[in-house]
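K.L.:
Based on what follows, work out the 3D shape:
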Amino acid sequence: MKRITWFLLLPFCGILLTLKPLSAQRAATHSGHPPPPNILWIVSEDNSAEYVGCYGNKMATTPNLDKLASEGVLYENAFASAPVCAPTRSTLIAGVYATAMGTQHMRSTYPIPDFIRFFPYYLQQSGYYCTNQAKKDYNTVDQPGAWNESSKKAIYRNRRPGQPFFAVINLGTTHESSIHNSIPAAQLKHDPEKMPIPAYLPHTPEVKHDLAQYYDKMQQMDAQVGKILDRLEKDGLAGNTIVFYYGDNGGVLPRSKRFVYESGLRIPLIIRFPEQYRYLSPANPGTATDRMVSFVDFAPTVLSLAGIKIPPYMQGKAFLGSEKQPPAVYAYGFRGRMDETYDMSRTVRDSRYRYIRNYMPDRIYGQHIAYLWEAPSMQSWEKAYKEGRCDQIQSAFWQSKPPEELYDIRNDPDNVHNLAGDPKYKAVLISMRKANAAWIRHIHDAGFMPEAMMAERAEHAGTTIYQYVRSRAYPQEKILSMAEIASMGAPRDLEKLMEGLKDADPAVRYWAAYGCVLLKRKALPARQQLSALLDDPYPDVAIAAAEACYNLGDTTRSINRLLKALDHDNDKVRLHALNVLRVMGRGALPALPKLRALQQSPRIVKGETYGQRTIDYIISNL
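P.N.:
Prediction:
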């Protein structure tokens, strides 16, 4: 442990066994053990660890968080599971990776099995009073009964006398929307000209201003934390409450939130243990630990602290309490659809390196996302790139991705020097590649089916996505193997891809077609097979085949197949087709009349936000 200075500073059958009645807890209290602790979560939105003073940032103005770190334990290696709120909160509330439940795509509400309970349910069953103020955003069908109270006014004060509580207070002050409208420079507390700019961003006035404004928002959030802790003290509860402070994902400048780099996934985490629960702490107050922890671990950890047995379906491991597990070697993360834009990456982080596997490497990092582009810094970066004012590192964001990335966090905190092709790091690359492959198989990652196909196959089987990918009907190994081959984009694998185009499973056919997309003209020998797949009964397969055929010169049939997909009943099929049309640039011009008609259709205008955004963007560029 390292000293820190505060000013720098399956399934359902096992569930009933997890619950400890409150009467048993009271009996434990009479036997000399302390009563169950209160647990308070203070959650800030969209901020990486780098913006908090106790993590070493002298520019940050966060005295309350720095003080909290001096009284508690600072986690140096804490990570969100996804670089955006809803999918990572899905992981957080269930103790199961969103990719294992099919809840990895932004703003989706696919159901999960009944036996997967939002974890406050178990706390309630054990006698806790559970409150949430007020954000949920769990990216699945809600379970309102998980909370005694969930509202902007929900507070632990409404519990019975002596009843232990678990309370969550969400602070939206630092959300990315806080920089969408620029505050006049004269009103800022932090000087834009003194801002530390990451290597991947150009030094535009907008980038500097957004960052200074964000530091101001961090200062405001820190003051809110101070008031919450003061209230806890005045209520006489500080002495029996374990306090967590953490950020819900990274942010907030471009290439942080939504991206699987340190800036998007590494979060601040501070935990303070009052004196009577000091035995539960991993270290003395004012120290830091380098233990790897991830959001999937938070639910089992809270249950462990409360003395509740952890349900066997949870994929996370408790890092505190009675069921504390040995430290993990890796923290895993994922990226799926971000609002209207499809992409797919998985990432593995150990104590020094971050490995990223890009399964859609031809899609540039900087795919347009309407909400992200509301930030002046994002707009200025794109403008600087188009005007040729970005260096090689800053320009990489606007280019296609390599299939694999590897970064030495110790020497490259901005993650800009990809070591995946460096022979000196071959052993590290292979080791982390294997870790990723093992992880996606172990958790039964559902993201290796296109979104519409994923939902349709589970629905057709009459079950949830989580259960479907664990059934005999789902050929996991065959699908994952084809995805790994296809996404490398190697011409030597064309024969394997052509075999995959004939496979009985639609997900295998999809990945084989997508592999041909990456090969472009080098996929010419597969042209006849790809053309036949334009009539595939699964539209996601046909859309991938249409993009591959377009690259091979069959533009008319390809565009016509995409236009047909725009009339499909499933909005995610339509969104998939729109994403391909967007990639085509001016090649999508024949689709313009159809897009203009859709732009005015009641379906798009009234409810299909992501479709509307994509159509508007395509039309504006045509």
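K.L.:
make it CA atoms for all contacts and neighbour counts henceforth
P.N.:
OK.
K.L.:
Surely residue 107 is in a helix?
P.N.:
No: if the criterion is DSSP: H, G, I helix; E, B strand; the rest coil, then residue 107 is coil and not within a helix.
K.L.:
Leaving out chain neighbours, which residue sits closest to it?
P.N.:
For residue 107, ignoring the flanking residues on the chain, the nearest one in space by C-alpha to C-alpha, 6 or more residues apart in numbering is residue 139 at 5.7 Å.
K.L.:
Can you give me every residue that contacts that neighbour?
P.N.:
Listed by C-alpha atoms under 8 Å, 6 or more residues apart in numbering, the contact set of residue 139 reads 86, 87, 89, 90, 103, 104, 106, 107, 108, 109, 110.
K.L.:
Just the element for residue 542, please.
P.N.:
Assigned by DSSP states H and E, residue 542 falls within helix 539-551.
K.L.:
To compare against the first, here's the next sequence to fold:
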Amino acid sequence: MKKIILSLIICTITMGSFAQKKPNIIFLLSDDQTSIATGCYGNDQVVTPNMDMLAEEGVLFENHYNTTAICMASRAVILTGMYEYKAGCNFEHGPLRKAKFAKSYPVILREHGYYTGFAGKFGMAVSDADNSTRHNSWDLLPIDAFDNWAGGLGQTSYQTAKNKYISKYAEKYPHSTRAYAAWAEDFIKEAKETGKPFSMSISFKAPHMPFTPDQYFDYVYKGKKYKKPENYGAENATHLAPQAKTGRQYKEYNFWRNSEESYQETIKNYNQLIHGVDYALGMIRKTLEEQGVADNTIIIFTSDNGYSCGAHNFGGKVLPYEEASKSPLIIYDPRTPFKERGVRREEVTANIDMAPTILNYAGIEAPAHMDGEDLRVLIEKPKKFKRKTVALTNFWGNDEIQAMGVVSKDWKYILWNYEDDKMNTTEELFHIGKDRLEMTNKATDPSEEKQLKIMRSLYDAQVDKLKKEATKDNLYQKYAVLFDRKATAEDKKPYLIGTYEASQNKAKANEKSTKKNKKSKKNKKNN
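P.N.:
Coordinates of the predicted model:
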């Protein structure tokens, strides 16, 4: 009997020791940060020392794509590890359904004993009620799904005092970016006391519009003048598909191109916001050291999508071009041998990989429905990492810019499916291994006919996957037709929602009608 009791005690101690060895996992997400806005990605015009150090001590992924480059959809993809057409969440489509959120990485981690926390912009509703994507109501956010919640409504605010769950930090940190790092300090202390491994996810608002940087960092870029990218401006977009040059990404965001002064002010504010995130990363790492948990805490840093910053005359994100769809991705695991740190991986990675990678770091097998890969394989045994391509999709906005593509380390193929009396279905093929600025479309180059066929085949395979797996709700089934290379204009017609030109005309008509009604009411009042 004594031997049995002794065995049980030893077993309990061993299990407790094993539980403590589970790593803590921190997932940090900036908002609208293109990879080239980060020093360790080769930009000597920005100041990101903490991101650069994280890359020196961890692994930097040179070709990290957001499979849908828009915040709501990308966040749902990150949480669930599924392509958007399976996650089923985006503006104009619908919220993230509760059953899908129940299989997201934070929920699974909590079920496996992790102490979980979330702060910042959650960015979507979790609801079965209807197809509304509104997330400005607390009852549509999964507050109770986390042990510690500090998320905000809608787009949140740069003013700390306007964010309910972090307002207590407003006096010392009036700008939300540093306030989230202050919340992280308290969370790490709190999590340590529980004795559980912790998972902390922070979604910064920065550097999303409006570009309102923390004045604390005004000194960083004072007096600095920035060089424009080589593919900046409309003169560098003449070769691009006409569909891409129809939406607000091309027609609006004039602050990037109104004047030299406007560009310089905008890019300074954008970079200063990113510097704030970098500083917050430094604050968090300092807290980990002070609390004695740094040696067992994995840090993953990325962004929900890129940003065009005037490249090819584009502002915003959404489009599958490099600046808009690529973000930094750095993974730091302090348990990694020093000789394996500071490495770079060129293979294509994507936001679908975040959930399965996080779960696998926690010793939890990723569910089969997840589309992403475990990036530990790419980190530790790159030759065994088999995936070569990912799909790039846009299911949002005017008809012309809704499109799908496929990207590998060296090549990118995009099919712009919309056609009418002004434009035809257009293929783009870029040799991004040599032409990262996407200045030459090789789709009509006879010497690349073989490569075009290869990329078409890879694209078709992705469309077949979409046809089989797209969710039945939230208007995703139509893309089985819209993105099919063999579909005709007549096939697509029932699924179209409206062109950019039509939306602009409607907006002008509404504005005119509103002015007319106001004038009529004013005349009646005067009479």
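K.L.:
Could I get the buried residue list for the helix holding residue 542 of the first structure?
P.N.:
Going by neighbour count (16 or more other C-alpha atoms under 10 Å), the buried part of helix 539-551 of the first structure is 539-551.
K.L.:
Can you show me the helices along the stretch 201-350 of the first structure?
P.N.:
Counting by DSSP state H, counting those that start in this stretch, the stretch 201-350 of the first structure has helices at residues 205-234, 262-265, 298-305.
K.L.:
For the ones you listed, could you give me a markdown table that also reports mean neighbour count?
P.N.:
Below are the helices of the stretch 201-350 of the first structure laid out as a markdown table (neighbours: other C-alpha atoms under 10 Å):
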| stretch | mean neighbour count |
| --- | --- |
| helix 205-234 | 20 |
| helix 262-265 | 29 |
| helix 298-305 | 24 |
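K.L.:
about what we covered before: could you pick out the buried ones from the contacts of residue 139 of the first structure?
P.N.:
Looks like those have 86, 87, 89, 90, 103, 104, 106, 107, 108, 109, 110 buried, using 16+ other C-alpha under 10 Å.
K.L.:
Which of these sits closest to residue 116 of the first structure?
P.N.:
Ranked by distance to residue 116 of the first structure (C-alpha to C-alpha), those are led by residue 90 at 11.4 Å.
K.L.:
residue contacts, the counterpart of the closest one in the second structure?
P.N.:
Alignment note: residue 90 of the first structure maps to residue 76 in the second structure; criterion TM-score structural alignment. Shown in contact with residue 76 of the second structure (C-alpha under 8 Å, 6+ apart): 84, 87, 89, 96, 124.
K.L.:
if I pick the residue nearest to residue 40 of the second structure when sequence neighbours are not counted, what's in contact with it?
P.N.:
Nearest non-adjacent residue to residue 40 of the second structure, counting by C-alpha to C-alpha, 6+ apart: residue 52, 4.9 Å away. Residues in contact with residue 52 of the second structure (C-alpha under 8 Å, 6+ apart) are 38, 39, 40.
K.L.:
SS state for the residue nearest to residue 107 of the first structure?
P.N.:
Following three-state DSSP, the label given to residue 139 of the first structure is coil.
K.L.:
what's the spacing between it and residue 277 of the first structure?
P.N.:
Look at residue 139 of the first structure and residue 277 of the first structure: by C-alpha to C-alpha, to the nearest Å, they are 34 Å apart.
K.L.:
Where does the residue nearest to residue 40 of the second structure sit: helix, strand or coil?
P.N.:
Assignment for residue 52 of the second structure (three-state DSSP): helix.
K.L.:
Also residue 415 of the second structure?
P.N.:
strand.
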